[in-house]
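# Sequence first, then the predicted structure, then my questions.
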Amino acid sequence: MLPTNNLPTSMHQRLQQQIERWQDRVAAEEQASLDQWLAANPAAAEPLARMWVASDYLMGVALDQPQEFLSWLQAGWYQRALTPAEMAAALDARTGAEELADKEFDRQLRKFRRDMMLRILWRDFCRLAEFAETARDMSHLAEVVIQAAIAYHYRLLQQRFGTPIGKHSGQPQSLVVLGMGKLGGYELNVSSDIDLIFAYPEGGETEGGRKSISNQEFFLKLGQKIIASIDNTTGDGFVFRVDMRLRPYGESGALVLNFDAMEEYYQTQGRDWERYAMIKARVVSADAIAGGRAAGEELMAMLQPFTYRRYVDFGAIESMRGMKDMINREVQRRGINADVKLGAGGIREVEFVVQVFQVIRGGRDTRLQERSVLKLLPLLEEEGCLPPGEAARLAEAYILLRNTEHALQGFQDKQTQSLPVDDWGWERLAWLLGFASREDFECQLAAVRAQVNSAFQNVIASKEDGGQKGQDVSVWAELWPSAEQPDSNVDVQHLQQQLASRGVQEAEEVAQIIVGLRSNRTLLAMQPIGLSRLDQLMPRLLAHLCERQEPAETLRRIVVLIEAVSRRTAYFLLLIENPDALGQLVTLCGASSWFADQLARYPSLLDELLDPRRLYNPPGKDELRDELRQQMMRVGWEDTETQMETLRYFRNAHALCVAASEIAEVLPLMKVSDYLTWLAEVVLEHVLTLAWKQMVARHGRPQPDADGREPDFMIVGYGKLGGIELGHGSDLDLVFLYDADPAASSDGERPLDHRTYFTRLGQKIIHILNTQTMSGQLYEVDMRLRPSGNSGLLVSSLAAFARYQREEAWTWEHQALTRARAVAGGERLRPDFEALRAEILQRPRDEQELQKEVVAMREKMRSHLGSKGSAEEKASQFHLKQDAGGIVDIEFMVQYAVLAWSHKAPALTRWTDNIRILETLEAEGLLSAGQVAPLIEAYKAFRSVGHRLALQRLPAVIGGEELSAERAAVQSLWQSLFGDADSASPSPD
């Protein structure tokens, strides 16, 4: 009747035994029915034989309930996967046709579960389904059963007590069920319990029943009945084992709580392990009963801040390590290292690897809030959390471990993850999973578990390993008097001697800083866990400081950071767990006070130190644009606050990478400015898009003019932004232009005339850029270069801007126009703006009059902004930007050349940056190579020194004798162009 060929000997013998058991147990007509089915379905004969060998559970159903088993075969349930809707319809056909008594409802649930289990096991064991389908089908089965039980018992309780009504909303209340663990992640195994949490939106009382009760009592009764229907073991078995221990307060807590009580608990008493559990939480109740799913999503939004921190949370590693250590002790105590879930290299370790990064970064990167292990692994590798190739290896290992788990459980529908202890068990397991022999399977399983454990140890090393990958800090521990013992005496001289003996320079200053830090009031107020973490960090920090030439100043800067994160000491753990990041911190803070200040103001940027590849390799403009676009897609356009925070982190993080690259001399000066300018442009593009979407949502879209031309808006960058010369901390000189029909309005419910519309748009842009949030200001904006300056309109039409430039603008405003260019928006406006700019700059001018105006403006600036004091004092220092022979002199000479000679050399108006304009002056024969080259070298030298001073947060002033050759070259050309301050030189040609 069943094929017995192509089976290993032991499997062949087992099948013969099962056939004999079947023939001994069933009636002749049942045997005939099976024979008829096999004749009609010959392709199913081999899978059926496999199932009789592989699953004692399936064989037990066949022997105990042959008629129902045969009906199941004839229904063809095993042939394909089912969608949740198909499962729900099949269950409803059993339970919804008529009013069933409780016992009959529960009986139908169990029969339905049996049929689905047979289908799922058949498809899994016969390799008709991948692991993902099996886990998903089991999760859908649990979900439809839960929803059916809610609907059934809600209806019965409603008939008796009425409908629960919210005290404040006056709306019907629903039971919200959160599926936790593997149910939440669509990863349920084939004999799993289900972890649930029950909640309801608000208190109140029932209305419309024979007896009114409180909502709390109603939902308590409902929860108890749901659990009984699903969990109780009857003559027909059970549906799922239900575990409610993950609810607030565990077994001692109420079975069901309202939303306010849930939020209060997690905000005030939620523990780390509950955060990790909540990562998997998913609403499994349906909308059919008083909007259960919609209410559930409201609850999930309330609990989101508990689950995912806004900042990078390296405390997760310590907590996960503690949990794993606890599991290891339990595994050893019970002698269950052969457990494929809890043992070393088991399923739980793969889950821990994923969860630790979810908790650390999931608050910032919403992609990591995904619940599926297999979907998260490639994301983690993409983000650099896992080494190349590790995601695929862990996914392959995870699937083998989970398939092994399913096989172990499917043998007898028993919740176990323990590997067999007998030969037959091992042989059947290896055969079922497709291995040629037990030895092959054991070898592969051992290799997989070793690989998983290695990956786990790389992420969550045990405390005994120190988590430091070999760094020896024990010799430095005695130099840090424990912060947990603030009253212990410290001999400063002895500490100084110890530091000096270990090769630390400036030992006296370092000793004083250490003692001062130890007695710092801010740190003394920290919780014990924070002090403990500080005690772990400081010896590691001292080990790095000993290698520096000026350790005292470096330590002083880092102390400011330590004080700043004293309430979020998970950042201490970031540095403890990542010695390379600590090394980067010491190096970069030692080289730049600006860098140290940025980290102290925005500690979340410490995360950027983790990956040197990213830290010292800032992306190009297209990569920046794509990265920001992806980040904003995860946030959603409607969440303006989160958009603004994300923008600020994005800008701060990339500015930090550029600074690190400059400090490490990976990027030359010109590239630094390029990257900082690209960063600003990408941010402005997004800010314009964000402000535009807000305006459209509120006021509609501006309408085309009579010729069908669409309205347009453009941001023009002036100064350093326009000249592609941004530095660290530069503000943005901006002008807003638009072009639209002045007689038309937007088409929204609250329309605005176009002038008002674009003014509001400009105001929104400035608000997004200027507003101080938790992450600081995006950019400081200067709008004084717009027509008529501060007294002018915030936004100008292109026509008004053109009229002003032609008729009213001062010479210095035309000088500024030499560095103006479109930086965001204005796809249609740009050609018109560029044509207008060229027209203004190429206008013929009286050169002598122009010289006088340029020199007068330069003298005015120098007197207000240059070095002050006596002649001797002025000679002792040099202001890189404002003093004679400095940067502004070069800029004024370039601007003069563009205004004076563009009418005969239009190529001068092509560029906005000084160096390319100077190169064009040489190419056009307006200045000689001997004049241009020293000027370019001087300009680069001044800006390079200025950048270094900015990174140290020092004024742009150097000694009077420094860069004297460069200054002389600038002054020489100034004299050749302008002669005396009161007269103009002739044109070079």
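Here it is on my side, so go on.
# use CA for all of it now, contacts and neighbours both
OK.
# so what does whatever helix or strand E381 lives in touch, helix or strand wise?
Assigning secondary structure by DSSP states H and E places E381 in helix 373-382. Packing partners of helix 373-382 (3 or more C-alpha pairs under 8 Å, 6 or more residues apart in numbering; DSSP states H and E): helix 347-361, helix 390-412.
# between that helix and helix 390-412, how big is the angle?
170 degrees (axes from the mean of the first three to the mean of the last three C-alpha atoms, to 10 degrees).
# tell me which residues of helix 373-382 are tucked away?
Within helix 373-382, the residues that qualify as buried are 373-374, 376-381, counting by 16 or more other C-alpha atoms under 10 Å.
# hold the first one in mind and look at this next one:
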Amino acid sequence: MAGPLLDQLPAPLRPPVEAHWRAFAEAAGSERLQRLAQLPTLFWEQLTRVWAGSDYVAEQCSRRPDMLEALAPRLQSARTEAQGYAQALASQLADAEDDAQLQRQLRLFRHQEMVRIIWRDLTRLAEMEETTADLSDLADACIDQALTWLYERACAQWGTPYSRPRGNSPAKPQQLVVVGMGKLGARELNLSSDIDLIFSFPSMGETQGGRRCLDNQSFFNKLGQKLIQALDAQTAEGFVFRVDMRLRPYGESGILAPCFAAMEEYYQDQGRDWERYAMIKARVVAGDQSAGAELMSALRPFVYRRYLDYSAFDSLREMKAMINREIRRRNLHGNVKLGPGGIREVEFIAQAFQLIRGGRDNRLQQRELKQILALLPDAVGMPQGAADELYAAYRFLRDSEHAVQAVADQQTQELPRSEPARLRLAYSMGFDDWEAFLTCLDHHRSRVRAQFAEVIAPADAEQAKPREEEEWALLWTAKLEPNEAEEQLARAGHEDPEEAWRLINNLRNSRRVKMMQPIGRDRLDRLMPLLLNATAQVEAPTRTLARVLQLIEAVLRRSAYLVLLWENPGALAQLVKLCSASPWFAEQLAHQPILLDELIDVRTLYSPPDKAALEHELRQKLLRIPEEDTEQLMEALRYFKNAHVLRVAAAEISGALPLMKVSDYLTYIAEVVLNGALDIAWKLLTDKHGLPQKALGVPCDRDFIIVGYGKLGGIELSYGSDLDLVFIHDGGPGLATDGRKPVDNQVFFTRLGQRIIHLLNTRTPSGQLYEVDMRLRPSGNSGLLVSSLKAFEDYQFNEAWTWEHQALVRARVVAGGGALQDRFEAVRHNVLGQRRDPAELKQAVLEMRLKMREHLGTKGKSEGEDADFHLKQDAGGIVDIEFLVQYLTLAHAADHPGLLTYTDNIRILDAIEAAHLLCAKDAEQLREAYKAYRGLAHRLALQGDSSSVISQKAVKKLRQAVATTWRAVLES
């Protein structure tokens, strides 16, 4: 028999459902009831649950009994087609002849679909994500179909709006662009949401073909007003969606439908922080989608800044503080959206990271909260468990919100106060009683509150400043007399209090500081006491302060970086510690403040990733950038390289990485960057010209390698090292590429080499990737930029000088690979494994070494304990060790091929010792001296000293040992 199954309900919920059934039975009539009685028991179980949870659904069924019968077959399955709503509604509106009929059909359609959506939501046939997506699609369809209907009639009355012709560009018809904000924009609409809209149109002009001419502004204002009325007006059938237009430029006082140019001007000149927050979720929901995409692209820089924008925390705190005041004023603690631990706090956490990092990581430029939370562990290091907790809480809160709103189709997020209403909510959420529901709700809200407090400290929890910070604040704001200030600096341990006070005064009184906007000055004033306190905790505070203030001066115009340091005390502590140890570190950050972000997570700062992790990271970064956006690709390469070099330096300064590992990591970074540059250049050129050919009809499958020489080849890179490179290809002679714009193979590979050098050498706002030296290629600067392997082999056997074979000892493939790499290795072995005349070889090596000492060695004091010693070029230095290794390799590789296995000096020395070409003692002394010299060179680099000159007293014994071996091997 037809009817609700009351026995499945808690007793207090039965009477309202019985009343609903009586009203429905009377409206439906006996014939319809008999047909409904044939439906399975599952239908009546679901009807009972839905009517117990939603008076609105029950009332709609009574008002239109035919609707329930028509919906019954659709209730059990999800909507499969995104355009389903639009097509169904377009069919219903086809016969509407006036505005009244339009409004009636829109409302009837909305009620019908809302009944289906609520039914599926309360029976949990639909998960929360389906419910919000369905509601958003329904809203999109109602807005777009109403706009289409109204636009056609507006054009018939006033003419079609056209842009003004410009030069050779004719006038083009114009359509309204409707931007959905908030939950509608993110496709997260709830059961009784307002819809926040912004109207705009492409450009000014006039209408054509109507009974009277209007300017475009007037036309679209009128059209917008009609659209709002069609959706928002309360009629006998209710409303479609409540429309809120207050998010448009200038709010309620602004033009209803500004043109694109006015929109861009407003957000560029007057857009406020809360508007950035709102614009994150903006989406074109109706009208001209193509023009709308152009508008959203133009507004993206307003939302997502290229730099790390930690000022977002302040903005969100202010917004949260306003909400908290409203909660207290209106007693909204039971509000699942705005209350503590509510929906808004989850959204704030996600959107804080979007605003901060979205300009740098375009993965975060998404609207749906689910997608953002899933990205946070990888994108910002949030623990996976925390992200999972947040989303679980969000789903529970949204389900609760829907259950509250389903009751009467009212826009509310307040938990009910009466016992029957509380029981109904608990029942709709699947709990036996209110206490069980509330326990689960409080658990989720407490987890959200904890995460919110960790990410965005509460604005109204202003904590008292420690006494030290108060004292430094007095000093920074010049509340102390100069002698008092210097006494305070002396007590804090400054080695030169007078100089420290001068540095502080110079910054405070500088033109740059005086020209700062009030918000920037406030940020500086908040940071400086923290910074002054931090610098007092390290060795040589005055020297450290001078270094750190370089950075502060560099970021005054981008005060978001000041917020980054103020928001992250750990990052500030790392900054001060590392700048204290290395002026190089301070200079790098001053030139590229964007790298400050690397200081935040100590786990990654002092633990550089291995080569496989580096490759994966760069690959993911480049995949997220359009292939044709060369500028952004170059910036991504530079940030990747600079960030990881910074990590290596931090690890070396802290003692976490020994010398050999430092060089390994710096070399890995270079290799990964070179492979990235090769991939970019190859894709750009093959898209244009097609693939070069190895033989007729046989394309080259990336038959191109980059050979690294010198420090790169020897896996011994240091900070600031240039790259000695040689490019080799395996294309067939006389053949061309196979694309639409074919070019000769040699031309293709030359352009490929030029493009790679351009990617590496060009100075961008982030600086230069690497200085590239191509002089070791066959015939040097007069030779081809890129050689075939055959030409390289011929040159090495027939024309190369001894010093070029010495260089080849440390040569290896660092980018590209495959069969061509193996063939290069074979050529290298054959060239280096030749038998040579020992006397001629020794003479050539000696002559080259003496010439280098003359031109590159020290020119200053060279006698006595304190004599100057050039670590690389002076007798007994690095180059002597390298020449010894190269000489022994060239002299004996024919009999000892193991000498050619490796390209780094330490392992070649191991092979030399194993072949008994040096005794164990001499080999060990050379290894010890080589590592010590390189360690000193690294430390000099981190101290900003590129001279490589030290007092020989520190290495006198090592130098003597190297000189003794040199004489024994090469001068005997």
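Here it is on my side, so go on. Here the structure is a predicted model, which means the values were calculated and not measured.
# Superposed, what's their TM-score?
Scored against TM-score structural alignment, normalised by the length of the second structure, the superposed chains reach a TM-score of 0.97; 964 aligned residues with a C-alpha RMSD of 1.8 Å.
# Report the contact partners of the corresponding residue of the second structure for T9 of the first structure.
Matched by TM-score structural alignment, T9 of the first structure corresponds to A11 in the second structure. For A11 of the second structure, the set of contacting residues under the criterion of C-alpha atoms under 8 Å, 6 or more residues apart in numbering is empty.
# got it, and L657 of the second structure?
Contacts of L657 of the second structure were listed using C-alpha under 8 Å, 6+ apart, and they are 648, 651.
# and it, that's in a helix?
No: using DSSP: H, G, I helix; E, B strand; the rest coil, the secondary structure at L657 of the second structure is coil, not a helix.
# After alignment, which residue of the first structure pairs with it?
Taking TM-score structural alignment as the criterion, the aligned counterpart of L657 of the second structure in the first structure is L667.
# which residues in the first structure does stretch 801-812 of the second structure align to?
Stretch 801-812 of the second structure covers residues 810-821 of the first structure once aligned (TM-score structural alignment).
# Return the set of buried residues in the matching stretch.
Using 16+ other C-alpha under 10 Å as the burial criterion, the residues of stretch 810-821 of the first structure that qualify are 811, 813-821.
# Check the spacing between S788 of the first structure and T522 of the first structure real quick.
S788 of the first structure sits 50 Å away from T522 of the first structure, going by C-alpha to C-alpha, to the nearest Å.
# Kindly state which residue of the second structure is aligned to S964 of the first structure.
Using TM-score structural alignment, S964 of the first structure lines up with K956 in the second structure.
# where does its match land in three-state SS?
Secondary structure of K956 of the second structure, reduced to three states by three-state DSSP: helix.
# distance of it from A932 of the second structure?
If you measure K956 of the second structure against A932 of the second structure using C-alpha to C-alpha, the figure is 12 Å.
# Comparing these two, which shows the higher neighbour count?
For K956 of the second structure versus A932, neighbours defined as other C-alpha atoms under 10 Å are more numerous around A932 (17 against 14).
# which residues touch that one?
By C-alpha under 8 Å, 6+ apart, the contact set of A932 of the second structure is empty.
# give me the element it is part of.
helix 920-942.
# coming back round to it: in the second structure, what stretch matches the helix holding E381 of the first structure?
Using TM-score structural alignment, helix 373-382 of the first structure pairs with 369-378 in the second structure.
# Distance check, D66 of the second structure against Y795 of the second structure.
Relative to Y795 of the second structure, D66 of the second structure is positioned 90 Å away (criterion: C-alpha to C-alpha).
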